[in-house]
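In: Let me see the structure of the following:
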Amino acid sequence: MIKIAWNPLYAHPLPEGHRFPMLKYGLIPGQLLHEGTIVQENLFSPEIIDEDLILSTHSKDYWQRVRDLELSPQEQRRIGFPLNAELVERERRITQGTIDGAKFAVQNGVAFNVAGGTHHSGTNWGEGFCILNDQAVASNYLLNNNLSHSILIIDLDVHQGNGTAEIFKNESRVFTFSMHGDKNFPFRKEVSSLDVPLNDGIGDEEYLSLLEQNLQLAFAKSQPDFVFYLAGVDVLSTDKLGKLSLTKAGCKERDRLVLQYCKTKNLPLQISMGGGYSADIKDIVDAHCNTYRLAFGLFE
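Out: Below is the predicted model of the structure:
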């Protein structure tokens, strides 16, 4: 059975001004249950991650100051919201959910985290609504427990996975592939194993052609035995922050390409949902739900 990490805390941790983007974390499982794509048994609630797993990826000083709510005002501004205990618990549950999802993916082919994709968090910093880097921590968990020996992280959020690139810059067992807006946040980019910067306004046809070419390259260079996928829907033309021009159908085809590659190659796949900031919440939820619909069609 395909498993999906979700906890009610995903949807309600942020100060009032930040509530809108968080609504999707409750609406996505609700929609999937309503339409019958999933049943309640597909969902699981992750526990709070142990500190030693966080320290496999993030520096001790950074993590302790996060845990103890001691980040400076400047560091909190870089993250994008004020730190509080509920938010730290949320991040810890999300990160554990991605680890659990990776283990479920080994068993079942694919697994999801309704949240996650916190790719702007580096070894000793948080940024862009990201405090702990869930897929980086999960990658190190797989490597450290001999559950994987070669990992490919496919990051198709509209923003570069700068934190992920920094964390794994000296780790040859993890290949980081980021396809992102060239002139979008973060404005200081890190160097991934494979970066594909995109011009503003790119549409479905050009985007999908570039993706197919670079997926082939990324798989050929990395020869992975496990894949993480960050499936942000901020590539949509309706997105307030994305600056690209993909249709919902183009975003769905993007997901199909990634999922089909992994299915054909019999590679376990963990998917975290990443960003999405369209003005109409329905566009965000439907685009994310398409990822689940495709996966359940391919892997079940």
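
In: switch to C-alpha atoms for all contacts and neighbour counts from now on
Out: Noted.

In: ranges for the helices of the stretch 101-250 of the chain?
Out: Counting by DSSP state H, counting those that start in this stretch, one finds helices in the stretch 101-250 of the chain at the ranges 134-144, 162-167, 204-222, 248-264.

In: okay, the ones you listed in CSV with distance to Tyr25 and mean neighbour count next?
Out: Listed next are those as CSV, based on distance: least, CA to CA, whole Å; neighbours: other CA atoms under 10 Å:
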stretch, distance to Tyr25, mean neighbour count
helix 134-144, 16, 23
helix 162-167, 23, 25
helix 204-222, 26, 15
helix 248-264, 19, 18
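
In: Proceed likewise with the subsequent sequence, for comparison:
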Amino acid sequence: MLKIAYSTVFAHPLPVGHRFPMLKYELIPEQLLHEGLITAENLFEPEMVDEGIILWTHDAAYWKGLRDLTLSPLEERRIGLPLSERLIERCRRISQGTINACQYAIKYGVAFNAAGGTHHAGTNWGEGFCMLNDQAVAANWLLHNKLASSILIVDLDVHQGNGTAQIFENEPRVFTFSMHGANNFPYRKEKSDLDISLPDGVNGEEYLRILYDTLPNLIAQQKPDFIFYLSGVDVLATDKLGKLSLTIEECKARDRFVFEQCIKYKIPVEVSMGGGYSPQIKDIVEAHCNTFRVADELYF
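Out: Take a look at the predicted model:
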């Protein structure tokens, strides 16, 4: 069964200027329900992740400042959002949703968080709308509970997963792979285990060629027993922040290839949605929904 973490809190109301990117968190499950691809049974609402679990990934002082809304103005500006109790609840539910999705992925092969992909959050910082790094928190949860011993994080958002790279820079059991725009945010990159930095304007044909050449070899070399996939759709040519040139169909082909590799090697995969900033919300929703459609087609 296709299982998807979803909460109305994911579409947390924000001040004017921040609301548009959040609309997709309401519209994606609505579209999938409308199509009949899923029913309410496919959706589950996560609780808030336990503070002890957060501290396996994030520094205590940073978490305390976030929880108590006492981060400095500079730290808050780096996050890019005005802090509130509701926002902290949101990021705690997203992290727990990714943990729960890992459990479902082990059972069913694949599972989703309808939000997540908060890969700019590092050990002791938040950045780029990311406060807790949901896939890093879940990866450490898997390791702590001995449910995985070798993890591969496949980050195909257009922005480098700098927080994820920093968190696991000294953790040999987690291999971080980020394929992203070279000239895009964050402008100070961290060092992933494998970074592929793409020049502006790379089209879908070249993008897919690189992915097809890289991912199978990476899986064969690392032999992961769990994969995290960050499936940002800001690689689209329509994306106002992305600087790459994939069509919606090429983005769908990317998702299909990742899932095919996971199936081929019998590796469970958790999917967090990542970014998408096309001017037309329908383009964002369609590209994200394709990720769910392909997974449903291949796994169920």
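
In: What about His288 of the first structure, how many residues nearby?
Out: His288 of the first structure has 25 neighbouring residues, counting by other CA atoms under 10 Å.

In: That one - nearest residue in space that isn't next to it in sequence?
Out: Val233 (6.7 Å; CA to CA, 6 or more residues apart in numbering).

In: cool, and Gly26 of the first structure?
Out: Ala11 (5.5 Å).

In: wait, doesn't that neighbour sit right on His18?
Out: No. Counting by CA atoms under 8 Å, Ala11 of the first structure sits too far from His18 to count as a contact (10.8 Å).

In: Who has more neighbours out of those two?
Out: Each of Ala11 of the first structure and His18 has its neighbours counted (other CA under 10 Å); Ala11 has more, 20 against 13.

In: Please report how far that one lies from Leu23 of the first structure.
Out: The gap separating Ala11 of the first structure from Leu23 of the first structure is 6 Å, by CA to CA, to the nearest Å.

In: do Pro186 of the first structure as well
Out: According to CA to CA, Pro186 of the first structure stands 24 Å off from Leu23 of the first structure.

In: Please apply the same query to His159 of the first structure.
Out: For His159 of the first structure, the distance to Leu23 of the first structure - CA to CA - is 21 Å.

In: Next: Phe226 of the first structure.
Out: Note on Phe226 of the first structure: its distance to Leu23 of the first structure, by CA to CA, is 30 Å.

In: ok, average deviation of the lengthiest strand in the second structure from the first structure?
Out: Criterion DSSP state E: the longest strand present in the second structure is strand 174-181. For strand 174-181 of the second structure, the mean deviation from the first structure after alignment is 0.3 Å (mean CA distance after the TM-score superposition for the first structure).

In: Check which helices and strands that strand sits against.
Out: strand 151-155, strand 194-198 (3 or more CA pairs under 8 Å, 6 or more residues apart in numbering; DSSP states H and E).

In: Let me have these in JSON lines, extended by distance to Ala182 of the second structure.
Out: JSON lines is the format used below for these (distance: least, CA to CA, whole Å):
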{"stretch": "strand 151-155", "distance to Ala182 of the second structure": "14"}
{"stretch": "strand 194-198", "distance to Ala182 of the second structure": "5"}
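
In: most packed of these?
Out: Mean neighbour counts were compared across those using mean count of other CA atoms under 10 Å; the top stretch is strand 151-155, at a mean of 23.

In: Tell me what angle it forms with helix 134-144.
Out: Taking axes from the mean of the first three to the mean of the last three CA atoms, to 10 degrees, one finds strand 151-155 of the second structure and helix 134-144 inclined to each other by 170 degrees.

In: neighbours around the closest residue to Thr238 of the first structure other than its chain neighbours, how many?
Out: Of all residues not flanking Thr238 of the first structure in the chain, Ser278 sits nearest, at 5.2 Å (CA to CA, 6+ apart). Residues lying near Ser278 of the first structure (other CA under 10 Å) number 21.

In: Ser278 of the first structure contacts Asp234, doesn't it?
Out: Yes. Contact criterion CA under 8 Å: Ser278 of the first structure and Asp234 qualify, at 7.3 Å.

In: residue contacts, the most centrally placed residue in the first structure?
Out: Centroid-nearest residue in the first structure, with CA atoms, centre = their mean: Gly117, separated by 2.1 Å. By CA atoms under 8 Å, 6 or more residues apart in numbering, the contact list for Gly117 of the first structure reads Asn133, Asp134, Gln135, Leu230, Ala231, Gly232, Ser272, Met273, Gly274, Gly275.

In: For Gly80 of the second structure, grab the count of nearby residues.
Out: Neighbour tally, Gly80 of the second structure, other CA under 10 Å: 16.

In: tell me the contacts of it?
Out: Gly80 of the second structure touches Glu127, Gly128, Phe129, counting by CA under 8 Å, 6+ apart.

In: Check the gap between it and His120 of the second structure for me.
Out: From Gly80 of the second structure to His120 of the second structure the distance is 12 Å (CA to CA).

In: returning to what we had before: looking at His159 and Leu23 of the first structure, which is more packed in?
Out: His159 (29 against 16).

In: hang on, the more buried one packs against Arg188?
Out: No. With contact defined as CA under 8 Å, His159 of the first structure and Arg188 do not form a contacting pair (11.2 Å).

In: hmm, back to that, the residue nearest to His288 of the first structure - how many residues pack around it?
Out: Val233 of the first structure, neighbours per other CA under 10 Å, totals 30.

In: rewinding a little: buried among the contacts of Gly80 of the second structure? Make that a PyMOL selection.
Out: The buried subset of those, as determined by 16 or more other CA atoms under 10 Å, is captured in PyMOL by this line:
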select buried, resi 127+128+129
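
In: Just the closest of the contacts of Gly80 of the second structure to Ile99 of the second structure, please.
Out: For those, the residue nearest Ile99 of the second structure by CA to CA is Phe129; the value is 20.0 Å.

In: for the closest residue to the closest one other than its chain neighbours, what are its contacts?
Out: Spatially, and ignoring its direct neighbours in sequence, Phe129 of the second structure is nearest to Ile79 (5.1 Å; CA to CA, 6+ apart). By CA under 8 Å, 6+ apart, the contact list for Ile79 of the second structure reads Gly126, Glu127, Gly128, Phe129, Cys130, Met131.

In: do the same with Gly116 of the second structure
Out: Ile94, Ser95, Thr98, Asp134, Gln135, Ser272, Met273, Gly274.
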